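Asks: all I have is the shape, not the residue letters:
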């Protein structure tokens, strides 16, 4: 046996051995008439611990390739050499080897736990049901008959909706744009995926904020991109950091969330916006502006968005209705140069043949109605009330044990825990106590932070959630959990 496991690979040694044996069985190297090599013998030949061989055999047994017979060793399963010659696919290996990287385990755990009815959800980045315009939607359904066709729509999305979005961004965000420069997407998440997959290639370097929502997304890793981090202070990203990174690494694309940034709530200062746009023009770096929150500005002042200041077509702009109307509507959009929009529309067609006609119809009716402005006014007021409740609860239950900057919009609250704490342990104990949040190191490199979402809960649940969180934090501080 000349083969040896490769210790330089990321694949665990026991999985390499299991794969080698499986291939040997298929090729006939290992005969079904004899047991496979004993664990100790194989361990010596491959220069590994016996426990590694045990794990490899258990892996093969779990997928039906081998049978462990007490007293006689490990044998090739008779099922795979029977009359039908059928075998069970190794689905575990398929799952692990796919090119699309899964969410990290803590993110998967949070999403699973937040489905529990008795858990207070301060983690999910969405609006509470009472903030949805449900009554307005019912009015649309009852008074506005659907007159659209039921076939595939325009590759870039329904033309009427794109016209309405064009009017919307002109009125609210001072962005002058043609419907031909708009692509309808299934929320901002799909927009990001399309941009990464279509406009970048493996090995390209991109820069994102630290901390940021993008930090938690595996889409950059799935695309084989190199990700650089830009620290955020009270005015947002420092343009000088962009210069430094670009001189060292040649940034191909810059991803920014300038208004009420997720998770810090920071608003990029006007002077820095101007400087970043100047750098984009100087170095030829495209900017992806993700803008889910600017409409929620509590004082009603919006922007100026980078796209509204962009005179050269350097900014590709993403927004959606997820954070201001309803996440389940799945309506987002990309605004950019026509050739870019056409490229992204072609890719979207390959994925889903275009967006569903019904949510586009609902979005068009609501976004173009006077009710939209009324809804936004209500939303700002209620989100500000929830933010204030969160601040009041932190002061009441935790005193000076936390520190934070107060966001002027958005739905997220970035909170520093002054005492040293393991954020994952804090999360696990909090879930047991019936409250969930997002650990800060899921969203960036800073230690000792948590993100609370005040858009998801009502005022009583925010108060109770912080009370439960404080109880857990105090127990940890006193070494009682």
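Replies: Thanks, I have it. Computed from a predicted structure; not experimentally measured.
Asks: going by C-alpha atoms from here, please, whenever you check contacts or count neighbours.
Replies: OK.
Asks: now the helices: where do they sit in the stretch 51-200 of the chain?
Replies: 91-97, 105-113, 134-143, 159-173, 187-199 (DSSP state H, counting those that start in this stretch).
Asks: again with the stretch 251-400 of the chain
Replies: 270-283, 306-309, 338-352, 357-367, 370-398.
Asks: what's the most buried one of those helices?
Replies: Mean neighbour count (mean count of other C-alpha atoms under 10 Å) peaks for helix 306-309 among the helices of the stretch 251-400 of the chain, with a mean of 22.
Asks: name the helices or strands packed onto it?
Replies: helix 270-283, strand 315-320 (3 or more C-alpha pairs under 8 Å, 6 or more residues apart in numbering; DSSP states H and E).
Asks: which secondary structure elements does the shortest one sit against?
Replies: Read it as strand 315-320. Looks like strand 315-320 contacts helix 187-199, strand 287-290, helix 306-309, strand 332-335 (3+ C-alpha pairs under 8 Å, 6+ apart).
Asks: next one for the comparison:
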């Protein structure tokens, strides 16, 4: 302690803590291998000490030379730390007296001084929803099955990093990063427009194209604009769960129709239309989720005719068009839409790393104008830099070469899984070799407990998420992706499935 003497005899003496008494090394711990500069580590931990009350407002800090000795750093490092604290308003310098913790701390940090814990619950009520609970599970198993995602190990990382880095350094692009641009990169839209015209036969203009982050964002925007509570939406009996959640959240009434080997049952759809006023039909024309069935040419015509006859919207979701193997795909419904009834949503760059993928919507001009308003609310900033890079991938032909190269690998994996399934599960499973997409629809001939099977498989290092299992009274099936697995991983994981099935059989 040290003493401040009063001006005369009998005056009370006030004792305050000497900064020398505080061992700063007890609460300032430096990591010399960290990428954070030492002076910032010192400044940050002094701020933390102030927040915790170790250093009180108005208290004098140790001198720079003494603190440098305690922490075993150069004095200039401590001076730099103090300058940082001064710039942020945490300390003040009093001439000929020293450096002191500021009496008035930064306003944004005052609440941190309180010793109370942050509240665990709100002081108000709000409506909770279980519709959007995350359905995805995480596992540490060596082998993980999914519903048909690409293998990022096949991504041309060098090309992606080169193009993105070049766009980041380009001055013209740096200027675009300084303002919001919800309409996206015109350059990318022009390249994507050309790509869609060539690959999918879409006769569209720039005014018909909206860039989004994902299929889910696209569908959310559409439901916000086009659906009101109690509108009737028709989906297939088995359907993509994310789409189901979005329609349910909109307050729509859901009606379902079956799917057979030709896709959505148009006679069942007509039956519903004759009884009720349908607002929207959601479908996968190219490859139905989860059964991987393609909508036949005959049924495509019938659905288009029904849309005009009963005046309902067709939302055509087409995420896997680029993954085409043995025969050309039928053009999307949107390519033959002359009455403005079809809204086409899809994704670009799905074969690339997740950060390089984007979604898009194709629809008539008047609806597009309304969608831009909603996009401005939920994604005002956009990602012009990424879109510029994607545009270059198209213009330089890199995306085409990458898809062509990766398709060769995916076809080999598809065929290996087919051979392995025929060898090991001929008596238990039926399936069709998919012409497109990256997943199989495996139908078990006899009903088994799929959840129990997945639990046994997990013990043997194969994770089968619940979202891949489809089981009810008249159905026992699984959607299993092959795109993310190498040939060896396919064989080894199916060996585990065989072993797990045998164990399940023994359990009765």
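Replies: Perfect, I can see it now. On a predicted model such as this, the values are computed, not experimentally measured, just so you know.
Asks: if we can go back for a sec, point out the most buried one among the helices and strands packed on strand 315-320 of the first structure.
Replies: Mean neighbour count, computed with mean count of other C-alpha under 10 Å, is highest for strand 332-335 among these, reaching a mean of 26.
Asks: helix or strand: which one has the counterpart of residue 420 of the first structure in the second structure?
Replies: In the second structure, the residue paired with residue 420 of the first structure is residue 447, using TM-score structural alignment. Following DSSP states H and E, there is no helix or strand that holds residue 447 of the second structure.
Asks: now residue 447 of the second structure, nearest residue through space, not along the chain?
Replies: Setting aside the residues directly before and after it, residue 447 of the second structure is nearest to residue 476 in space (C-alpha to C-alpha, 6 or more residues apart in numbering), at 5.6 Å.
Asks: who's in contact with the aligned partner of that neighbour in the first structure?
Replies: By TM-score structural alignment, residue 476 of the second structure lines up with residue 448 in the first structure. The contact partners of residue 448 of the first structure, taken as C-alpha atoms under 8 Å, 6 or more residues apart in numbering, are 416-423, 440-441.
Asks: need the helices and strands packed on helix 306-309 of the first structure in JSON lines with distance to residue 254 of the first structure, can you?
Replies: Shown next, in JSON lines, are those (distance: least, C-alpha to C-alpha, whole Å):
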{"stretch": "helix 270-283", "distance to residue 254 of the first structure": "9"}
{"stretch": "strand 315-320", "distance to residue 254 of the first structure": "10"}
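Asks: to residue 53 of the first structure, which of the ones you listed lies closest?
Replies: Evaluated over these, closeness to residue 53 of the first structure peaks at strand 315-320, with 50.6 Å, by C-alpha to C-alpha.
Asks: what about the closest one, how far off from the second structure?
Replies: Aligned to the second structure and superposed, strand 315-320 of the first structure gives a mean residue distance of 0.7 Å (mean C-alpha distance after the TM-score superposition for the first structure).
Asks: so that strand corresponds to what in the second structure?
Replies: So strand 315-320 of the first structure sits over residues 342-347 in the second structure, by TM-score structural alignment.
Asks: what's in contact with that stretch?
Replies: Stretch 342-347 of the second structure is touched from outside by 214-215, 218-219, 313-320, 333-334, 357-363, with contacts defined as C-alpha under 8 Å, 6+ apart.
Asks: distance of the corresponding residue of the first structure for residue 367 of the second structure from residue 169 of the first structure?
Replies: Using TM-score structural alignment, the equivalent of residue 367 of the second structure in the first structure is residue 340. Distance of residue 340 of the first structure to residue 169 of the first structure, computed by C-alpha to C-alpha, to the nearest Å: 19 Å.
Asks: what does the helix or strand hosting residue 209 of the first structure correspond to over in the second structure?
Replies: Element membership of residue 209 of the first structure, judged by DSSP H and E, is strand 205-210. The alignment of strand 205-210 of the first structure onto the second structure (TM-score structural alignment) spans residues 232-237.
Asks: quick one: contacts of the matching stretch?
Replies: Identification of contacts with stretch 232-237 of the second structure by C-alpha under 8 Å, 6+ apart yields 247, 252-259, 264, 269, 277-283.
Asks: repeat that with 10 Å
Replies: For stretch 232-237 of the second structure, the external contacting residues (C-alpha atoms under 10 Å, 6 or more residues apart in numbering) are 227, 243-244, 247-248, 251-259, 263-265, 269, 272-273, 276-284, 288-289, 312-314.
Asks: report the contact partners of residue 369 of the second structure.
Replies: 207-208, 210.
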